[in-house]
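J.: Quick one: sequence and predicted model below, then my questions.
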Amino acid sequence: MDEVRVVVAHSERATLRVGDVFLKVDADQARVDAEVEAMALAPVPTPEVLWRKPPVLALAALPGTTLGRLGGPSTGSPAAWAAAGAAIRELHEAPLPARPGRAGRSIVALAAELDDECESLVRNGILPAGLVTRNRQVAEAALRPWPAVFTHGDLQIAHVFVDGEEVTGIIDWSEAGRGDALYDLATFTLGHEEHLGDVLAGYGADVDLDVIHAWWSLRSLLIVRWLAEHGFDPFAPGCEVDVLRSRM
């Protein structure tokens, strides 16, 4: 009998692996609906949906391995990172989905959320005021009008699988929808700034690096407290707090 392995688990959802099957347990069926719909629309490889019986979604495992993880070394070659950049560009050039995604929040709403979170981080002693203030200044560059594209919305490097120089699949599409292309690029390179050039070479389009840097700061500021409250460690070497410190 195959071993049951917990891939990730917190109060919102959990993912288990049994052999070559991933079981995603999520009580929010709207989120699961969004994920299934996005995978059907995406022009890049995605996991096969084996079956669905709420609250469980069963997905087939993808071939290949991830490019690494936040806080850990990259296991991919420059060519593999470039291939990922090309796949991201293919996604961004696809017809727009109907849903707004995580990367598509309004500037006003995002700025208000960011200000509230920065105030909370300082008030509760989670991060030093100077670190928060500097990164809030850097984050300002992301708060600008952007052309909507088809975004993944949570494009961590652990969500992209490669085999050699070929992208074999992208997982975890629950945050997908219309949004800012540079949010995806920044999420993908968060904590791995050394590979940004490789990704952009594959992406094949000029981007505003100040906005990429801004999204690194903004995403990290918004997620530090959530991670700490859900059993993750944003203070681990190479993770979100180190990303914030790198902007100083």
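T.: Alright, I've got the coordinates.

J.: okay, CA-based contacts and neighbour counts for the rest of this
T.: OK.

J.: show me what contacts the most centrally placed residue in the chain?
T.: Ranked by distance to the mean C-alpha position of the chain (C-alpha atoms, centre = their mean), the top residue is residue 154 at 2.5 Å. Contact partners of residue 154, counting by C-alpha atoms under 8 Å, 6 or more residues apart in numbering, are 102, 172-173, 175-176, 184, 187.

J.: Most neighbours out of those residues, which is it?
T.: Using other C-alpha atoms under 10 Å as the neighbour criterion, residue 176 leads the contacts of residue 154 with 27 neighbours.

J.: Which stretches in the protein count as helices?
T.: 29-41, 78-92, 107-123, 129-139, 181-189, 196-203, 209-229, 240-245 (DSSP state H).

J.: For the closest residue to residue 172 other than its chain neighbours, give its distance to residue 117.
T.: Closest residue in space to residue 172, ignoring its immediate chain neighbours: residue 159 at 6.6 Å, by C-alpha to C-alpha, 6 or more residues apart in numbering. Noted for residue 159: a distance of 26 Å to residue 117, by C-alpha to C-alpha, to the nearest Å.

J.: Residue 164 too?
T.: In terms of C-alpha to C-alpha, residue 164 sits 40 Å off from residue 117.

J.: These two: who's more crowded?
T.: residue 117 (18 against 14).

J.: Next, count neighbours for residue 185.
T.: 26.

J.: that older thread, of all the contacts of residue 154, which comes closest to residue 4?
T.: When those are compared for distance to residue 4 (C-alpha to C-alpha), residue 172 wins out at 19.4 Å.

J.: Pull the contacting residues for that closest one.
T.: 35, 154, 159.

J.: In CSV: those residues, plus distance to residue 52.
T.: Below are the contacts of residue 172 laid out as CSV (distance: C-alpha to C-alpha, whole Å):
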residue, distance to residue 52
35, 12
154, 22
159, 21
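
J.: Enumerate every residue touching residue 2.
T.: Applying C-alpha under 8 Å, 6+ apart to residue 2 gives the contacts 18-19.

J.: want to compare, so here's the second one:
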Amino acid sequence: MDEVEVVVAHDERATLRVGEVFVKVDGHPTRLATEVRAMHLAPIPTPEVLWHEPPALALSAALGVLGAPSEASPAAWAAAGRMIRRLHEAPLPPRPGRPLSDVEAELEKECEWLLAHSPLPSEVVEHNREIARKALTPRPPAFIHGDLQITHVFVEDDEVTGILDWSEGGPGDAMSDLAILTLGHEERLEDLLAGYGTDVDRGAIRAWWSLRSLTAARWLLEHGFDPDAPGCEFDVLRARMRESS
């Protein structure tokens, strides 16, 4: 029998891997159903749904991980870019996107928490808050993944074989997908855009780097992860400071 690997586990959800099967258990009553609907609508490779029996979902089985250099080739990053472009050009799914007012409120709340509780200097938080606010400019919505972390994209022989974790899939800012995928791997942005296309707002991508890092930090700290590990969210925020100096 294959060993059970705990991919991620916290008080909201857990993902286990047994051989080539992923089993997700989620305490939210509708999040897994939303994920299944998004996977059915996405025009790109997604895992096969083996079964869905709330609160669990079984899926058939990356570019890399945050905090470590990506060993994927430029061709693999370009392939990911082409795949994401296909997603962003697909018809919008029939679910509402997240209002920008909610994103703005979360940004302000998390920045205040970081100023009060984190080891980051206040000038780093404030500088990145100003950058992050530029991500709040309204843009035409696209079909986005919504949580396109580097560990959710699987590649083999320089081709994308599947993209995991669609619980946040829906209408949104295409630049946020590009930013989340390259978070901590900013040097790979041009490789990604070689496949995606260069008609992008690089300023918005940089703004989403800041926004994602600021809004994720408290959750990571409270769930046993370290945003201050080398190459992770706090390093991303410090990099924005170095760019301005």
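T.: Okay, I see it. Since this is a predicted model, take the numbers as computed values, not measurements.

J.: tell me the contacts of residue 80 of structure 2?
T.: Contacts of residue 80 of structure 2 (C-alpha under 8 Å, 6+ apart): 153, 159-160, 192, 195-196.

J.: I'd assumed residue 57 was in contact with residue 25 of structure 1.
T.: Yes - if you go by C-alpha atoms under 8 Å, residue 25 of structure 1 and residue 57 touch, sitting 6.6 Å apart.

J.: What residues of stretch 110-124 of structure 2 count as buried?
T.: 110-111, 114-115, 118, 124 (16 or more other C-alpha atoms under 10 Å).

J.: ok, now stretch 221-241 of structure 1?
T.: Buried residues in stretch 221-241 of structure 1 (16+ other C-alpha under 10 Å): 221-222, 224-225, 227, 233-234, 238-241.

J.: which residues in structure 2 does that stretch align to?
T.: Mapped onto structure 2 using TM-score structural alignment, stretch 221-241 of structure 1 covers residues 214-234.

J.: what do you get for stretch 154-165 of structure 1?
T.: So stretch 154-165 of structure 1 sits over residues 147-158 in structure 2, by TM-score structural alignment.

J.: Do me a favour and get the end-to-end distance for the matching stretch?
T.: End to end - C-alpha to C-alpha - stretch 147-158 of structure 2 spans 22 Å.

J.: what's the counterpart of residue 168 of structure 2 in structure 1?
T.: Per TM-score structural alignment, residue 168 of structure 2 is aligned with residue 175.

J.: Could you tell me which residues make contact with residue 237 of structure 2?
T.: 124-125, 128, 210, 213-214.

J.: Try it again at 10 Å.
T.: Contact partners of residue 237 of structure 2, counting by C-alpha atoms under 10 Å, 6 or more residues apart in numbering, are 120, 124-125, 127-129, 184, 209-214.

J.: Next: residue 97 of structure 2.
T.: 141-144, 146, 168-173.

J.: thought residue 159 of structure 2 was touching residue 74?
T.: No - counting by C-alpha atoms under 10 Å, residue 159 of structure 2 sits too far from residue 74 to count as a contact (11.0 Å).

J.: and residue 197 of structure 1, what pairs with it in structure 2?
T.: Looks like residue 197 of structure 1 aligns to residue 190 there (TM-score structural alignment).

J.: cool, residue 188 of structure 1 as well?
T.: Per TM-score structural alignment, residue 188 of structure 1 is aligned with residue 181.

J.: Run a quick neighbour tally on its match.
T.: The number of residues near residue 181 of structure 2, taken as other C-alpha under 10 Å, comes to 26.

J.: how about it, what does it touch?
T.: 63, 66, 77, 80-81, 147-153, 188-189, 192, 209.

J.: that older thread, give the contact list for the residue nearest to residue 172 of structure 1.
T.: 65-69, 169-173, 188.

J.: ok, those residues in structure 2: which stay?
T.: Counting by both residues aligned by TM-score structural alignment, their matches' C-alpha atoms under 10 Å, the members of those that carry over to structure 2 are 66-69, 169-173, 188.

J.: Kindly reformat the residues you listed as JSON lines containing distance to residue 211 of structure 1.
T.: Listed next are these as JSON lines, based on distance: C-alpha to C-alpha, whole Å:
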{"residue": "66", "distance to residue 211 of structure 1": "25"}
{"residue": "67", "distance to residue 211 of structure 1": "23"}
{"residue": "68", "distance to residue 211 of structure 1": "24"}
{"residue": "69", "distance to residue 211 of structure 1": "22"}
{"residue": "169", "distance to residue 211 of structure 1": "27"}
{"residue": "170", "distance to residue 211 of structure 1": "24"}
{"residue": "171", "distance to residue 211 of structure 1": "25"}
{"residue": "172", "distance to residue 211 of structure 1": "24"}
{"residue": "173", "distance to residue 211 of structure 1": "23"}
{"residue": "188", "distance to residue 211 of structure 1": "14"}
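
J.: Mind picking the two most distant members of the residues you listed?
T.: Taking C-alpha to C-alpha, no two of these sit farther apart than 68 and 173, at 18.5 Å.
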